[in-house]
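1. Next input, structure requested:
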Amino acid sequence: MTMLRHLCGPLALCALLLAPRTLPAQEAEGLRAAEAAQRALPRAPRLPRTAFLENRTLVAAALSPAGDAVAYLRERKASRALWLLPADGGRARMLVGATQAEQVTWSRDGRWIFLRGPRALAIVGVDGLSGVRVPLGGSERRRVMKLDPSQPAAVLLRERVAIGNGERWRIVRMDARGKRTLLREEARWVHDVALDAQGRIVALARFEGDHDALYRVRPGGTLHQVLRLRPMERIELLAALPDGSQLMAGNPGGDFRRVLRLDANDRLQTLHEDPRAEADLDEVVLDPRTQQPLAASYRSTVAATHGIGDAQAVVADIARRFPGRDIALQAGSGPSARWLVSERAATLRDPRWWLYDPRNGGLRRILDDPGITADSPKEAALARKVAISYTASDGRRVHGFVLLPPGVDAARAPLVAQVHGGPINHFRAGYDGVAQFLANRGYVVFQSNFRGSTGHGRAYTFASNGDYGNGRVQRDIVEGVRWLLAQGIGDKDRVGIVGHSFGGYSTLLGLTFQPELFKVGVAGAPPADLGWAMRWLVESGDQGDLPDRSLRQTLRALSLDATDPATRARLHAQSPQANVAKMRRPLLVMAGGADRTVALRSVVDYGARLRALGRPVTLLVEPGGGHSPVAPLAREAYLFAMDTMLQRHLGGPPPEPPGPRLREYLRANLRIAGPEFEAFATK
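-> The predicted structure follows:
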């Protein structure tokens, strides 16, 4: 939930939903029908807080290039291990007993597995032999870029080389035995590269100081610029094809992110885009051998996956097996190789995994033993997530979602607006632990993908026009709440607002400027003055020191460049910090003691100002915590505190009592204890 990771970059209804866009009246009618259907269901049992912490036993899974095995990371208590499951139905065997890895990637020859964690890359042979271990990060800022598709078993690394007060960037190939080959060195940050079959870099995308650009790399190593990218245009180099063309994903020269081909004559062609003309491309599936695109997924309002070329029939058959679901696919190489299918939905905390055999259409569920799936909440206990669109007061269509708890009369239920971080981010059609937790307590949850959000094209992101104070962006959220109330969704006298990072900032805005609507707020890591926070982030925060040095340009394009005095003054004038005297609604603020995205001192200062004015505020600070809570106890405290606050002021059910460890955590870390938390205040 980091603010500038969301700025620049803490799952569902799907598949074959290709109907044309509906009119506003039809959407309202559909929403009311969905609410009636949910109201008629039995009331869901209240689940424990811990059921929503997303402590998934299965961390990651990857299909081998031949489609004959699945490698997966499985967590048991405090131990995480790498396992290998034969696709033919044999028993899984453990390859690594202890690892901190979070991602699994196969080598092209299927003999090695690359385990990527936050601090190291480890390479393991499927025969049980270990390869090398490479530290990541550090002064070299070493990162894994991608698998090297030209080699049997190698990855591409990007490394920083310090030269006096300057720096250069190296692209290095490293094979499974640790052999390193320098492929290129650049003075500028290289985002991505493409290699031909001989292992030569033939294209690269890099940051040019005030924009990104795509280059072809000529045989002698000189560069030929092909594309100059506009702000918020992004490309991903997927493959260099034998005919000299480049397969890419991105949005250059258009509004939506899509599958692209740059031919040998530098002409850009669209290979696939959202048939609904509504969503950005989210994921592309490639054939491991030919590097040809097989499928494309779009996940903004609905989640849909479509086949490309010869794979259309296979993907359509898989999608038919999972109506109303979001499917993520991995393909083996060749027409007879198996596919790995991840089944996801708003009502599935943990994905379900399947193997699909294109030879006979066979579908077999895997990785479903009780040790993996036992703690996942039953779908009947979770809320349906309905995609909506509503018309803002200036005529723009705004997208979002509503979570409707089963067995609840939405007209009589409290309504909570949940605002996403970023602001350059978006809610997706899938599972959201905080939203499902609130819905399980009987709250209707509204998630607005207000203008300025991603996922709906570049024009939608720029439609904010920099109006991130008490202006157009905030009005999109407020008008969405009022539209829902007009449809009979939510009790107008019991409306709250919650969010993290930019969502926390929006929470403060809502309580400050719309107190007649929002009765209570919960703000995680909120910047009380967005202009000050943006400037701090550029000059002092972690993300202000991004190696590509593009943050200032991104903010400038979005009219958020707080190094500009006029922009900073505009944002400050509309900020909760400058209007603190207007804030009278009860507020819970949560923050991390070592947050490098939103400065803790600014959060504490805002809380102290409210307290000095006698306002009802609570401040909970996680010692040593970052921008978002990670440790299980800190995340449970986050949910408990939110539950306590909303119950007191919106009339939800009493919170599940805290255990001894959680009670002690609250006593130790409440910097300011408002009336809702007097029982935990240090005497």
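2. When you work out contacts or count neighbours from here on, use the C-alpha atoms and nothing else.
-> OK.
3. what does stretch 27-34 contact?
-> Outside stretch 27-34, the residues within contact range by Cα atoms under 8 Å, 6 or more residues apart in numbering are 386, 388-389, 487-488.
4. Proceed likewise with the subsequent sequence, for comparison:
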Amino acid sequence: MGRILLLLAAVFSFSVMPAEAAEPPSLEIYGNLPSIRSLAISPSGERVVFLRDDGEREYAAAFDFKKNEMIGGVNTSDIKAHDIYFVSEDYVILFVSETEYKPGYRSEYEFTTAFSWNVETDEVKELLRYEDELHPGQTGLGYIVGRMKDEDYVFMPAFIGLPNPDLDLLKVRLESGVSVSSESGTYHTRDWIVDENGNVVAREEFDDKANLYSIFFYVNGRPVKIYEEETAIPDKSLVGVKPDGSALIVDVTLADTDRDALVALTPNGKFSERLYARPDAEVESVLSDFNRVVYGVRYSGLKPSYEFFDPALERQIASAQATFPDASVRLTDWTDDFETMVLRVEGGAAPPAYYLYRPSQHQISHAGSIYEGLGADQVGSVNIMKFKARDGVQISSILTLPPGGAVKGGYPTVILPHGGPASYDSVGFDWLAQYFASRGYAVVQPNFRGSWGFGESFKEAGHGQWGRGVMQHDVTDAADAAIKAGVADPERMCIVGASYGGYAALAGGAFTPDLYQCVAAFAPVTDLPRMIFDEGLERGRRSWVVDYWTKVIGDVNKERDRLEDISPANHAEAFKAPVLLIHGNDDTVVPYRQSRIMEGALKGADKDVELVKVKGGDHWLSTSEMRLETLRALGGFVDSHIGQ
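-> Model prediction:
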């Protein structure tokens, strides 16, 4: 990480006729990272920081409202900056990563770390850089789980020791980046909760070999095991503490509601009450302070909704949402007293933007455009589309139409299944969908069975249903629904996806070859037995990750023939449409060889295929360079086959 540190020098200077649309924005507006992202506010509300991409360079910037000026900046052009936030009035945390390879390890991995940035002095320090016993090759480094009240110290979990490390909790000084004390964990520790005085409150563990999940509550500085459960795949998660400190808060799936909810776990190990639970939505995000004191939750849904311990805060957020009735309003940050909140608003008629909300002043002010240069008349309209699948189950989708477009039909159409597969698409600003909409395409994003956010039964209905089952049928039925609704031109339809969505795109080309005129997949899984084998090799055959994929896809030992049969690489001869494969050679989630396998199979069957290798590309397209290369290849491919 020495190279990262050297790069962080301060650099501040500051019918069937679609409606006619405005001149489309440049590809670069979508391909570059957002102009502003991760906007965060200081505890007092007097400063903000954000990550900035001006089209030429990327950097972190800080603005002081009292001084009415920018007060500093840090160059992030040559690293992957993921997040930025305040931990005190003067100190900011910059969370970054880079893909690394260490001799003795099987493959590349994504190394993460955190830097403290003093916006008063412009000093930048890598946290834990000088920790002598830091275990090499660990992922997940750089996360902060607590801070000291009125002192410049934070608490960070890290694996310490060789050859068998434990996940200890380190107290780290922001000024130097050096740890000054630690609390011992174990190899099985996976999370900590610590209060603002530096006292450990709780610890969470999972023994992957013994299949034991445990929660420890600290009494007078000593851990007491208050909960234990035998499970191959943990379905509970310690997320925080109640505001009065009387109980821990745990994320669970409730049998009667079939949804993720938050419940209280008392110090005597009893689940005592439901704190946040709805029959029609999942707890998607926990809203808490740095020491995990929970204020409320954001629920899943095609538009987000909220619930708080404080009814007044709940009313304030509802008022903000009412200001933007057609958009999704996401609360992303707030001051210590909630007098100022940061809102990210997207999915309505206006371009996505950050707003500062001051409820006591009844004021919502524009804080920054997320995609600068994008006008209101250039934003594709985002609609909710629901249809019945072939077996009668209702499926929700997001339909994005060209700017000014109406549902009259005749649009060349992109079917865009999401990745995961346990995720979902909602009303918002999807940069890829908006790019295609700006070029005259309709974009359909189906929330097929196996998606998260619609209940445990809906998610589990996708288990074992990859390729030839209901997961893929729902994607196909979404395409058919768009045709029947008069939105899509059946002669100009392409399926595009990334990660699992890339698998679904290739499965569409293999198992419904007459439906699509082109197929494009970014970082796809193409050979399922090989994928599960690689996971076992990387993590161990008894890892919960292998158990998870066995549950979701199938048992490679007992069902190899079925998994071979639903692997697109084994059906190259069935493809009729041309195929574009895009894959980063530094992908640490889905190996690049998965696309090489698919390319080889299609070439062997004498099919039309191109593989674009994104040099240095990761699974998330973390930089503008990666996004631009991908979008140029993808946009040109789709235009050449179903464009106007």
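5. that older thread, go through the contacts of stretch 27-34 of structure 1 and flag which are in strands.
-> Cross-referencing those against strands under DSSP state E gives 386, 388-389.
6. Let me have the contacts of stretch 27-34 of structure 1 in a markdown table, extended by neighbour count and distance to F462 of structure 1.
-> Formatted as a markdown table, the contacts of stretch 27-34 of structure 1 follow (neighbours: other Cα atoms under 10 Å; distance: Cα to Cα, whole Å):
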| residue | neighbour count | distance to F462 of structure 1 |
| --- | --- | --- |
| V386 | 21 | 25 |
| I388 | 22 | 21 |
| S389 | 22 | 18 |
| Q487 | 13 | 29 |
| G488 | 17 | 32 |
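7. where do the strands sit along the stretch 1-150 of structure 1?
-> Ranges of strands within the stretch 1-150 of structure 1 are 58-63, 69-76, 79-86, 93-96, 103-106, 112-116, 120-125, 130-135, 143-147, based on DSSP state E, counting those that start in this stretch.
8. Deepest in the core, which of those is it.
-> Each of the strands of the stretch 1-150 of structure 1 was given a mean neighbour count from mean count of other Cα atoms under 10 Å, and the largest, a mean of 23, is that of strand 112-116.
9. So which bit of structure 2 is it matched to?
-> Counting by TM-score structural alignment, strand 112-116 of structure 1 pairs with residues 91-95 of structure 2.
10. Average separation of the matching stretch from the aligned part of structure 1, please.
-> After superposition onto structure 1, stretch 91-95 of structure 2 lies on average 2.2 Å away from the residues it aligns with, using mean Cα distance after the TM-score superposition for structure 1.
11. follow-up on the earlier one: can you list the contacts of stretch 27-34 of structure 1 in JSON lines and add distance to L537 of structure 1?
-> As requested, the contacts of stretch 27-34 of structure 1 are exported to JSON lines (distance: Cα to Cα, whole Å):
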{"residue": "V386", "distance to L537 of structure 1": "35"}
{"residue": "I388", "distance to L537 of structure 1": "34"}
{"residue": "S389", "distance to L537 of structure 1": "33"}
{"residue": "Q487", "distance to L537 of structure 1": "40"}
{"residue": "G488", "distance to L537 of structure 1": "41"}
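12. From those, pick the one nearest D68 of structure 1.
-> For D68 of structure 1, the closest of these turns out to be V386, at 37.5 Å, with distances computed as Cα to Cα.
13. Now do the same for that closest one: its match in structure 2.
-> With TM-score structural alignment defining the correspondence, V386 of structure 1 maps onto N383 in structure 2.
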